[in-house]
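J.: Any chance you could fold what I've pasted below:
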Amino acid sequence: MSPSRPRIVAGNWKMHGSRALLRALVPAVQQGLPAAGRCQVVFCPPAVYLGELAGLLQHPRCAVGGQDVSAHVSGAYTGELAAAMLLESGCRYAIVGHSERRRYHGESSELVAAKATAALSAGLLPIICIGETLADRESGRTWAVLSAQLTAVAELLQQPRASEIVLAYEPVWAIGTGRTATPEQAQDVHAQVRNWLQEQASAIGKPMLAGQLPILYGGSVKADNAAALMAQPDVDGALVGGASLQADEFIAICRSAD
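T.: From the prediction side, this is the model:
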């Protein structure tokens, strides 16, 4: 990880959790984190718990994130959550384009870009997810898939707050499967993403931007593989699933990022 880029570990609870878990886990994680450290720790629980979570946070390195955000500012969009609503609930971050949203809710890369734009415009930091399936990888299409997903959000790099964008590479074949990309596989993809960023940023006259944006790795990240993954030069943190629901595991991952 570069010393000049933010280090972030975000815990995506998905559709797991309860008020009891919230009240036990969050204080335990905060107690286990040293006050000093470079890693920003983000809790992303289901939306119904966001306000209560914000009230529990007392650690200077901890923040709240939404698991999704609407592309719309407001309106008759039943079930949607606007970026302003997430901000008012205490959120600083919002995940967009997670593979489960793309797969189960049919979200296109264009919709992901619209959501990321809405988040950034409102003051949230979007965590933009990209990733390929096992079939994509085995057929040699990994970069073709990822570059298409990235191209959809390329215009965001021209935004005034572009330096606050966070990218997250999550190979779909490693999410919830117990399979994890090797540190070398993760670094290879992250380096390609970084090179893409450099090309795009240079083309719009912002060459420094490519070195500023953190790229997180996600996909069965656990305490026993986090250190090796985050020792790679272009891996700047982690987007964590199941392990973020276990205090000891999550603390260990955060310490690896430090």
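J.: use CA for all of it now, contacts and neighbours both
T.: Noted.
J.: Helices of the stretch 151-258 of the chain, start to end?
T.: Ranges of helices within the stretch 151-258 of the chain are 183-203, 223-230, 247-257, based on DSSP state H, counting those that start in this stretch.
J.: on contacts alone, who are the packing partners of the second one?
T.: Going back to what we said before, that points to helix 223-230. Packed against helix 223-230 by the contact rule (3 or more C-alpha pairs under 8 Å, 6 or more residues apart in numbering; DSSP states H and E) you find helix 183-203, helix 247-257.
J.: Need the winner for burial among the helices of the stretch 151-258 of the chain.
T.: Of all the helices of the stretch 151-258 of the chain, helix 247-257 has the most neighbours on average by mean count of other C-alpha atoms under 10 Å, namely a mean of 22.
J.: ok, and what's touching it?
T.: 7-9, 11, 25-26, 28-29, 32-33, 38-39, 41, 222-223, 226-227, 230, 236-237, 243-244 (C-alpha atoms under 8 Å, 6 or more residues apart in numbering).
J.: Recalculate using a threshold of 6 Å.
T.: 25, 29, 39, 223, 226-227, 237, 243-244 (C-alpha atoms under 6 Å, 6 or more residues apart in numbering).
J.: this one next, for a side-by-side:
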Amino acid sequence: MASEGPRPLVAGNWKMNGSVAMLKEPRLLAAMLKDVKLKADVMVCPPAILVRRVKSVLKGSKIKVGGQDCHWAASGAHTGDISAEMLKEAGCTAVIVGHSERRTNHGETDEIVNKKARAVQKAGLKAIICIGETLEERKSGKTLEVVTRQLKGSLPEGSTASDTVIAYEPVWAIGTGLTPTTAEVAEVHALIRKELSGLMGQDGAGVRILYGGSVKPSNAEELMSQPNVNGALVGGASLKAADFLGIIKVYA
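T.: Modelled structure (predicted):
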């Protein structure tokens, strides 16, 4: 049984994976979910070049499509970048910003993430803002400090529960097969909820807080049942319909 709170969201982040041949997976997932009564929203976030194709495959289904990143500008001389408006036009309803891989590989700061999240919200989409500590920060006892700093720095002023999702992803758990204990997850999510209430007032109680980091069918039920865990941001397990379904069915 998943924890109570805002309607959960299970979002699959394909990262730099996917091809036309792989479109059979979201098609299969949609078919498997057709007659399932879910108590959660479901989303897949493919590479930008596949957004329109995935959107077409999922037409008529209950699965939404999101983007993985965007520039903070609506348009301009930014070769190779894509705007939130472009993703919206392609069929996205949300965009992931501030993923640890963007922060690490592209040097994105909280300020940059904040600007991107604001651009997503301005385009009328939901910003899925990622925060999380490294293994060194965890071992140094700085987890709560890092999460608080990233949240405050990355969350645009004026954010609401309708245009914002927070994803807590401990960097050391992403793609490693390692996960924090349920007590550690509950502690961080409780802190995030408290900080959101301080930053957003009553609206902070309605923001969905996702857990991400080696979520798979075998541990989804335990993780999703923790207080203030309102769904998951899933990486590798979202690439195969059967695996992703095993996580989604926590909310069936």
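J.: TM-score for this pair?
T.: In this superposition the chains share a TM-score of 0.95, using TM-score structural alignment, normalised by the length of the second structure; 250 aligned residues with a C-alpha RMSD of 1.4 Å.
J.: re earlier: let's have the helices of the stretch 151-258 of the first structure in a markdown table, adding distance to residue 91 of the first structure.
T.: Formatted as a markdown table, those follow (distance: least, C-alpha to C-alpha, whole Å):
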| stretch | distance to residue 91 of the first structure |
| --- | --- |
| helix 183-203 | 26 |
| helix 223-230 | 25 |
| helix 247-257 | 19 |
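J.: before we move on, the earlier item: need the helices and strands packed on helix 223-230 of the first structure in JSON lines with distance to residue 156 of the first structure, can you?
T.: Below are those laid out as JSON lines (distance: least, C-alpha to C-alpha, whole Å):
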{"stretch": "helix 183-203", "distance to residue 156 of the first structure": "11"}
{"stretch": "helix 247-257", "distance to residue 156 of the first structure": "27"}
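J.: Out of these, flag the one nearest residue 89 of the first structure.
T.: helix 247-257 (23.3 Å; C-alpha to C-alpha).
J.: what's that closest one aligned against in the second structure?
T.: On the second structure, the counterpart of helix 247-257 of the first structure by TM-score structural alignment is residues 241-251.
J.: Mind checking the helices of the stretch 151-258 of the first structure for the one nearest to residue 176 of the first structure?
T.: helix 223-230 (14.6 Å).
J.: compared with the second structure, how much does the closest one deviate?
T.: Compared with the second structure after fitting, helix 223-230 of the first structure deviates on average by 0.3 Å (mean C-alpha distance after the TM-score superposition for the first structure).
J.: what range in the second structure matches that helix?
T.: Counting by TM-score structural alignment, helix 223-230 of the first structure pairs with residues 217-224 of the second structure.
J.: what about residue 43 of the first structure, which SS state?
T.: Here residue 43 of the first structure takes the strand state, with states given by DSSP: H, G, I helix; E, B strand; the rest coil.
J.: Contacts only, for it.
T.: For residue 43 of the first structure, the contacting residues are 10-11, 64-65, by C-alpha under 6 Å, 6+ apart.
J.: closest one to residue 138 of the first structure among the helices of the stretch 151-258 of the first structure?
T.: Among those, helix 183-203 sits nearest to residue 138 of the first structure (C-alpha to C-alpha), with 13.2 Å.
J.: can you give me how far that closest one is from the chain middle?
T.: 16 Å (C-alpha atoms, centre = their mean, to the nearest Å).
J.: quick check: angle from it to helix 223-230?
T.: 40 degrees (axes from the mean of the first three to the mean of the last three C-alpha atoms, to 10 degrees).
J.: So residue 127 of the second structure is in contact with residue 166, correct?
T.: No - using C-alpha atoms under 6 Å, residue 127 of the second structure makes no contact with residue 166, being 8.1 Å away.
J.: Same drill for the two, tell me which one is more crowded.
T.: residue 127 (32 against 26; other C-alpha atoms under 10 Å).
J.: so after the helix or strand containing the more buried one, what's the next helix or strand?
T.: For residue 127 of the second structure, the enclosing helix or strand under DSSP states H and E is strand 126-131. Beyond strand 126-131 of the second structure in the direction of the C-terminus, DSSP H and E gives the next helix or strand as helix 135-139.
J.: now what about that next one, what contacts it?
T.: Counting by C-alpha under 6 Å, 6+ apart, 143, 172 sit against helix 135-139 of the second structure.
J.: Mean deviation, that helix versus the first structure?
T.: Here the mean offset of helix 135-139 of the second structure against the first structure after fitting is 0.2 Å, by mean C-alpha distance after the TM-score superposition for the first structure.
J.: Can you give me the buried ones in that helix?
T.: Within helix 135-139 of the second structure, the residues that qualify as buried are 137-138, counting by 16 or more other C-alpha atoms under 10 Å.
J.: Quick check: residue 109 of the second structure vs residue 115 of the second structure, distance?
T.: As judged by C-alpha to C-alpha, to the nearest Å, residue 109 of the second structure and residue 115 of the second structure stand 10 Å apart.
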